[in-house]
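Engineer: After the sequence you'll find the predicted model.
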Amino acid sequence: MSSTPALIDRFGRKVTYVRLSITDRCDFRCVYCMGEDMEFLPREEILSLEECGRIVRAFVDLGVSKVRITGGEPMVRKDALKLFQDIGHLEGLHELTLTTNGSQLARYAKDLREAGVKRVNISLDSLDDQTFKRITRVGELDKVMAGIQAAKEAGFDNIKLNTVMMRGINDHELTDLVDFAIGGELDISFIEEMPLGEVDHSRANSWFSNDETLRLLKEQYDLLPSAETTGGPAKYWRVAGTRTKIGFISPHSHNFCEDCNRVRVTCKGELYLCLGQEDKVDLMHILRSGQDDDALRQAIIDAMQIKPKGHDFDIRRAQPSVVRFMSMTGG
């Protein structure tokens, strides 16, 4: 191996960030993420926690410095905490983060922080019980609020709320959500709904652009453009006089593919080179066919040559741009 390993794709982009899903299961059924009646994978088709750890080590060996654990909802996976404890203090891994719906944080926040998780992103699409239930179908807002409080008490370096704004569903809560973030000294990012998987609502009608979100927020808040980054695709603005920054992840209105530094690994061990394309490499086969870590690293290196230039999302299409649900790739 090179003394200065790096994953470089055909377009000269350096991959330093991996999002690893450890389960396709979730205790919510968010309308933009999965169907109401999902069929989840049998246990034998999902990476073991030991295999997850092996994959993380291979990527870190190749220069990846940031790993985000996702799901489904990662904390519904039995013994998930063991994975965080296993990889949380790897040399070369500068940032271990978690994306969660918050439902399990009241139980796990303190242990996750001790295991080495530095930041958490918590999905929160509504502050109203009925709207929250409409979006999540089965979620309980009280549990998420308790989870946010537990995360604050655990002392993470940063806590960020993630909100998918949908016209006619939760767009009336735009400023309420920002005020909640400001009051709690949290950050918040608005994410444009992505056309992944079949859903039971019209995305063309519900889609809410981040350009509109930003315009509306500028009418209510003094926003200062910021060059800050967390290593992902969000573009940030600071709310003057507060500790809160507002991020915008805009896969439709402002394609961020040019400087993409990310790849995703599903809970099936599929290495996806782009969220919005189908190019992938089967890492589970390597793990379960007796091949060594050199073979695993080489497969990852070779995969960089099929990383596409970008995605091609079009919210106006009758069919989704990608047929797999967001929960299948990793949230």
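Structural biologist: Good, I have the coordinates.

Engineer: C-alpha only now, for contacts and for neighbours.
Structural biologist: OK.

Engineer: show me where the stretch 201-331 of the chain has strands.
Structural biologist: Residue ranges of the strands in the stretch 201-331 of the chain, as given by DSSP state E, counting those that start in this stretch, are 223-226, 235-239, 245-249, 262-265, 270-272, 280-282.

Engineer: Report all helices and strands that the fifth one contacts.
Structural biologist: For strand 270-272, the helices and strands in contact under the criterion 3 or more C-alpha pairs under 8 Å, 6 or more residues apart in numbering; DSSP states H and E are strand 262-265, strand 280-282, helix 283-288.

Engineer: repeat that for 7 Å
Structural biologist: Contacts defined by 3 or more C-alpha pairs under 7 Å, 6 or more residues apart in numbering; DSSP states H and E place strand 270-272 against strand 262-265, strand 280-282.

Engineer: So which residues lie in contact with that strand, not counting its own?
Structural biologist: With C-alpha atoms under 7 Å, 6 or more residues apart in numbering as the test, strand 270-272 has contacts from 263, 264, 265, 279, 280, 281, 282, 283.

Engineer: Is it possible to get CSV of the strands of the stretch 201-331 of the chain that adds mean neighbour count?
Structural biologist: Listed next are the strands of the stretch 201-331 of the chain as CSV, based on neighbours: other C-alpha atoms under 10 Å:
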stretch, mean neighbour count
strand 223-226, 14
strand 235-239, 20
strand 245-249, 25
strand 262-265, 23
strand 270-272, 22
strand 280-282, 18
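
Engineer: Out of those strands, flag the one nearest residue 128.
Structural biologist: strand 245-249 (20.7 Å; C-alpha to C-alpha).

Engineer: Report the inter-axis angle for that closest one versus strand 235-239.
Structural biologist: Angle, strand 245-249 to strand 235-239, by axes from the mean of the first three to the mean of the last three C-alpha atoms, to 10 degrees: 160 degrees.

Engineer: tell me how far strand 245-249 is from the chain's mean position?
Structural biologist: Centre-to-centre, strand 245-249 and its host chain are 14 Å apart (C-alpha atoms, centre = their mean, to the nearest Å).

Engineer: One more to weigh against that first structure:
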Amino acid sequence: MTKEISFARLSSLTRTWLEAGGQPTVELAAMEPTLWQDSGRSILDVIQLFAGAGYQVNLTTNGSTLTQYAAALAQSPVNKLRISWHSLDRKVYENITRGDYRTFLLGVRQAEKYGLPLCYNRILFHGLTDDIHQHLDIVDRQRSRIKFLELYITEQNKLHFGSYHTRIDEFLKIVESYPGIRREEDFTPGYATRSRYVWRTPNGGRVEFKVAETCKKLPVCASCPYNKDCTEGFGEYFRVLPNGKAAFCYLRNDFDLPLFKGDAPDFPGLARQLEKTAGLEFDTWVKKRSLRLILTTHCNYNCSLPHGEAIFCLGKRFRNL
């Protein structure tokens, strides 16, 4: 059964998150946020709600609904539109997403036509990197951005992880052989536990790579059975889930903590739970964090490893809330 964060809860969050000390940035990401609905309201209403409260609003989408939303999003105050684009090869793309590549490409072209602030996310798969230079051509022409990410290990894909994980040296060799690309200074966002490598294409496109091996973990991670394989430190992101809980770990749902009392977030109560559960001092931690909202448990894609062996995305984690 699909669950959605209600508009009433979202309205309460716009004020209480800032009062708690959080950053005025909201990421609408994971599952497919453009499918969110509540009493006739759509993703456009969510964007307007947070932007009207002074937030910078970033939207991550699989691109499947851009033919419907591109024109309206261009008129909205969205700051960044991040599109997940894991391959330029139609067959590979469709094997991964189970989506229609022609519809996806039409949506991307619509987004470019309307001048949306485009960014791309791409998961790296070993043996399926021959089109990276073509992807960089697009970024260079558009002067847009692309962020490459290492494959996350999950319970579902761990048996096949080694076959598809791309080594850093393999990726660096490909990117740094792109004509005219130049390396910039590495950086770590204030909220992050991982560093990023950064390059500029000749025409000003931006290329990033999240470096999993630089992940800095908290003491709470030391006894975790996933510690060796986890690529995201505890509390790197503050995810608000459709069931009203706050998530601090992408692999474990036993760290999900109740956030709402009715429609109102209870941040003092969450702070007490967080300190008791993980020894994390909320008032200091929250000052560097943005909101990351998983608006719905629904996604119209079912992203799997390229030959269908197992799901690689976090859909299973969030679908069954």
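Structural biologist: It's in. Note that this is a predicted model, so its numbers are computed, not measured.

Engineer: And the strands of the stretch 201-331 of the first structure: which comes nearest residue 205 of the first structure?
Structural biologist: Per C-alpha to C-alpha, nearest to residue 205 of the first structure of those: strand 245-249, 19.2 Å.

Engineer: Isn't residue 103 of the first structure up against residue 147?
Structural biologist: Yes: the criterion here is C-alpha atoms under 7 Å, and residue 103 of the first structure meets it with residue 147 at 6.1 Å.

Engineer: Those two - which one has more neighbours?
Structural biologist: Ranked by neighbour count (other C-alpha atoms under 10 Å), residue 103 of the first structure and residue 147 place residue 103 first, with 26 against 23.

Engineer: how close does the equivalent of residue 33 of the second structure over in the first structure get to residue 80 of the first structure?
Structural biologist: Residue correspondence to the first structure (TM-score structural alignment): residue 33 of the second structure is matched to residue 74. Noted for residue 74 of the first structure: a distance of 7 Å to residue 80 of the first structure, by C-alpha to C-alpha, to the nearest Å.

Engineer: Between these two, tell me which one has more neighbours.
Structural biologist: residue 74 (25 against 17).

Engineer: So that one versus residue 158 of the first structure, what's the distance?
Structural biologist: For residue 74 of the first structure relative to residue 158 of the first structure (C-alpha to C-alpha), the value is 19 Å.

Engineer: Then residue 80 of the first structure?
Structural biologist: 21 Å.

Engineer: Residue 244 of the second structure pairs with which position in the first structure?
Structural biologist: So residue 244 of the second structure corresponds to residue 269, using TM-score structural alignment.

Engineer: contacting residues for the alignment partner in the first structure of residue 129 of the second structure?
Structural biologist: Mapped onto the first structure by TM-score structural alignment, residue 129 of the second structure lines up with residue 171. By C-alpha under 7 Å, 6+ apart, residue 171 of the first structure lies in contact with residue 165.

Engineer: if you set the cut-off to 8 Å instead, what comes out?
Structural biologist: Contacts for residue 171 of the first structure (C-alpha atoms under 8 Å, 6 or more residues apart in numbering) come out as 165, 208.

Engineer: do residue 266 of the second structure as well
Structural biologist: The neighbourhood of residue 266 of the second structure, defined by C-alpha under 8 Å, 6+ apart, consists of 259, 260.

Engineer: ok, the equivalent of it over in the first structure to residue 50 of the first structure distance?
Structural biologist: Per TM-score structural alignment, the equivalent position to residue 266 of the second structure in the first structure is residue 296. Counting by C-alpha to C-alpha, the separation of residue 296 of the first structure from residue 50 of the first structure is 14 Å.

Engineer: again with residue 262 of the first structure
Structural biologist: Taken as C-alpha to C-alpha, the span from residue 262 of the first structure to residue 50 of the first structure is 22 Å.

Engineer: which parts of stretch 160-177 of the second structure are buried?
Structural biologist: Residues 161, 164, 165, 166, 171, 175 are the ones in stretch 160-177 of the second structure that count as buried (16 or more other C-alpha atoms under 10 Å).

Engineer: Tell me which of those residues fall in helices.
Structural biologist: Among those, DSSP state H puts 161, 164, 171, 175 in helices.

Engineer: quick one: which of those residues is nearest residue 13 of the second structure?
Structural biologist: The closest of those to residue 13 of the second structure turns out to be residue 161 (C-alpha to C-alpha; 37.0 Å).

Engineer: which position in the first structure aligns with the closest one?
Structural biologist: By TM-score structural alignment, residue 161 of the second structure lines up with residue 203 in the first structure.
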